[in-house]
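> Prediction below, plus the sequence it came from.
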Amino acid sequence: MDETRIWQVVAAERAATADLLAGLSDAQWAHPSLCAGWTVREVAAHLTLGPRMRIGATLGAFARARGSFNRMVDQTARAEARRPSGEIVASLRDIAGSRRLAPGQTLLNCLMDTLVHPQDIRLPLGIERPMPVDAAVAAAADLWRIGFPFHARRRFAGHRLVATDAEWSAGEGAEISGPIEALVMLLAGRTATIPRLTGITA
């Protein structure tokens, strides 16, 4: 999957998520997401931040979080989530075509975020939008390769993960299989798609 295609998917997913958010009720904005402790609002706010973060602001946020990356992500999302819903949607539309990465972020990290977080919103609300298969394969490979923050290879040591709708597999051992997008969510630490997989139980 080349860089041009990745950016096309990122732009399309951001635009589709903005369209989704624009049609949600207040109750849906307040609905729990798949991200522990975050509602749909916090996830939506987080999605707007990457291209808008600058190195100075990021370092300041990291200091306020006392050196914890996870705490920084949580604090910045919660601060941004205090904005009105319409402003959050507008911000996401504004950055849809941006090719600026957050400080320290890789393009594949950005792709993964842009695929996984909309599902963090959609799945609890019962709203379907399949991940593009080629993008999901690229995200799965990156999730398997990286360590922090998901540590997929450690979590699934002794298992072989196999996509049933794409040419992707990783690991060795007892097989876990299913649609590539369900595997992406699993690798990213989500359990909501486990019912779509074989060889694993919640």
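Here it is on my side, so go on. Fair warning: this is a prediction, and the values are worked out from it, not measured in the lab.

> alpha carbons only for contacts and neighbour counts from here, please
Will do.

> any idea where the helices of the chain begin and end?
In the chain, the helices defined using DSSP state H lie at 3-22, 26-29, 40-47, 55-64, 69-80, 85-94, 107-125, 133-145, 152-155, 180-187.

> Nearest to Glu172 among those would be which one?
The minimum distance between Glu172 and those falls on helix 152-155, with 10.2 Å, by Cα to Cα.

> residues in contact with Val10?
Residues touching Val10, when contacts are defined by Cα atoms under 8 Å, 6 or more residues apart in numbering, comprise 96-97, 110-111, 114-115.

> sorry, back to before: same list (the helices of the chain) but as JSON lines, adding distance to Ala166.
JSON lines is the format used below for the helices of the chain (distance: least, Cα to Cα, whole Å):
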{"stretch": "helix 3-22", "distance to Ala166": "17"}
{"stretch": "helix 26-29", "distance to Ala166": "33"}
{"stretch": "helix 40-47", "distance to Ala166": "27"}
{"stretch": "helix 55-64", "distance to Ala166": "37"}
{"stretch": "helix 69-80", "distance to Ala166": "32"}
{"stretch": "helix 85-94", "distance to Ala166": "30"}
{"stretch": "helix 107-125", "distance to Ala166": "16"}
{"stretch": "helix 133-145", "distance to Ala166": "7"}
{"stretch": "helix 152-155", "distance to Ala166": "19"}
{"stretch": "helix 180-187", "distance to Ala166": "7"}
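
> take the one below as the second:
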Amino acid sequence: MTTSTRRSRVAMVSDVEAERLDLADLLDTLDDHQWQARSLCAGWSVREVVAHLTLADREFTSTMLRLIPARGDFDRVTAEMARERALRYSPGDLVAQLRETAGRPRRFPMSSPLDPLTDILVHGQDIARPLGHERPIPVERARPVLQHVWRSFFYGARKRFTGLRFVATDADWSAGDGPGEVRGPAGDLLLVITGRRAGLTGLTGDGQAEVATRLK
């Protein structure tokens, strides 16, 4: 396998690396209380989300083996592993691990080439927003991830938001059809279609109330 072929396993790998390193810089500024704060990811602390992000290039075999007794419940397995890892490693260790593998072009088997970028963009917001930190998502990174999430069966966005149309106000992206339209920055749209109510504050349109209802 050539170097270029190996790198093709992760789409936009230089963007993934840049996002991971930028998040690591933010994590270096957090105190102990902030590490234990609740993230936007329901039931997860900031520390557990970071631990999850360090799994992106580690423990592939362990993850696959644990899926068997968990009956293929990937969310359950990754949540358990993140919590175990958060207890095993200090915040400093987790940040070092995130930096160490920031640019490695590996992803979990059966995942999409765009899943690593999706993970770091969304989980970066899961961490930053509850702590009052702004981490703008570059539109050139948000647009392909929005399209990926919308089309992905895993996220279920098209089913959840049937009858609604989403339009990015800062990027060339729109999806869905129906009488209700929702408009807003690509970063806020990304949070909403991945199930985060925090993105609602940046949205407008006659479909916003319906979106909020479906996120309950």
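Arrived safely, thanks for sending. The shown structure was predicted, so the numbers you read here are calculated from the model rather than taken from an experiment.

> Tell me how the two chains score on TM-score.
Comparing the chains after superposition, counting by TM-score structural alignment, normalised by the length of the first structure, produces a TM-score of 0.93; 198 aligned residues with a Cα RMSD of 1.5 Å.

> picking up where we left off before, between all of the contacts of Val10 of the first structure, which two are at the greatest distance?
Checking these against each other with Cα to Cα, the farthest-apart pair comes out as Gly97 and Leu115, at 15.1 Å.

> out of the two, which sits in the more crowded spot?
In this view Gly97 of the first structure and Leu115 are compared by other Cα atoms under 10 Å, and Leu115 has more residues nearby, 24 against 17.

> out of the helices of the first structure, nearest to Ala174 of the first structure?
Proximity to Ala174 of the first structure (Cα to Cα) singles out helix 152-155 among those, at 13.2 Å.

> what span of the second structure lines up against that closest one?
Under TM-score structural alignment, helix 152-155 of the first structure corresponds to residues 157-160 of the second structure.

> how big's the offset between the matching stretch and the first structure?
Mean deviation of stretch 157-160 of the second structure relative to the first structure after superposition (mean Cα distance after the TM-score superposition for the first structure): 0.6 Å.

> Give me the buried positions along that stretch.
Along stretch 157-160 of the second structure, the positions that meet the burial threshold by neighbour count (16 or more other Cα atoms under 10 Å) are 157-158.

> Repeat that for stretch 124-138 of the first structure.
Of the residues in stretch 124-138 of the first structure, those buried by neighbour count under the rule 16+ other Cα under 10 Å are 125, 131, 134-138.

> Gln34 of the second structure maps to what in the first structure?
The equivalent of Gln34 of the second structure in the first structure is Gln28 (alignment by TM-score structural alignment).

> wait, doesn't that match sit right on Gly126?
No: under the criterion of Cα atoms under 8 Å, Gln28 of the first structure is not in contact with Gly126, lying 10.8 Å apart.

> I'd like to know which of the helices of the first structure is closest to Leu161 of the first structure.
Checking the helices of the first structure against Leu161 of the first structure by Cα to Cα gives helix 180-187 as the closest, at 7.7 Å.

> Read off where the closest one ends up in the second structure.
Per TM-score structural alignment, the counterpart of helix 180-187 of the first structure in the second structure is residues 186-193.

> Distance from the matching stretch to the middle of the chain?
11 Å (Cα atoms, centre = their mean, to the nearest Å).

> Check the mean deviation of it from the first structure.
With mean Cα distance after the TM-score superposition for the first structure, stretch 186-193 of the second structure averages 0.7 Å from its match.

> buried stuff in that stretch?
The neighbour-count criterion (16+ other Cα under 10 Å) identifies 186-193 as the buried residues of stretch 186-193 of the second structure.

> Look at stretch 27-38 of the first structure and report the distance between its end residues.
Terminal residues of stretch 27-38 of the first structure are spaced 14 Å apart (Cα to Cα, to the nearest Å).

> If you count neighbours, what's buried in that stretch?
Applying 16+ other Cα under 10 Å to stretch 27-38 of the first structure flags 28-29, 31-34, 38 as buried.

> swap in stretch 143-154 of the first structure?
For stretch 143-154 of the first structure, a neighbour-count test (16+ other Cα under 10 Å) marks 143-144, 151-153 as buried.

> For Leu40 of the second structure, see how far away whatever residue of the second structure lines up with Thr58 of the first structure is.
Aligned counterpart of Thr58 of the first structure in the second structure: Thr63 (TM-score structural alignment). Thr63 of the second structure sits at a distance of 24 Å from Leu40 of the second structure (criterion: Cα to Cα).

> returning to that earlier point: quick check, nearest of the buried residues of stretch 124-138 of the first structure to Arg52 of the first structure?
Taking Cα to Cα as the measure, Ala135 is the one of those closest to Arg52 of the first structure, at 23.2 Å.

> give the contact list for the corresponding residue of the second structure for that closest one.
By TM-score structural alignment, Ala135 of the first structure lines up with Arg141 in the second structure. For Arg141 of the second structure, the set of contacting residues under the criterion of Cα under 8 Å, 6+ apart consists of Asp15.

> how close does Arg141 of the second structure get to Leu94 of the second structure?
From Arg141 of the second structure across to Leu94 of the second structure, the span is 24 Å (Cα to Cα).

> just Thr201 of the second structure next, same as before
Counting by Cα to Cα, the gap between Thr201 of the second structure and Leu94 of the second structure amounts to 31 Å.
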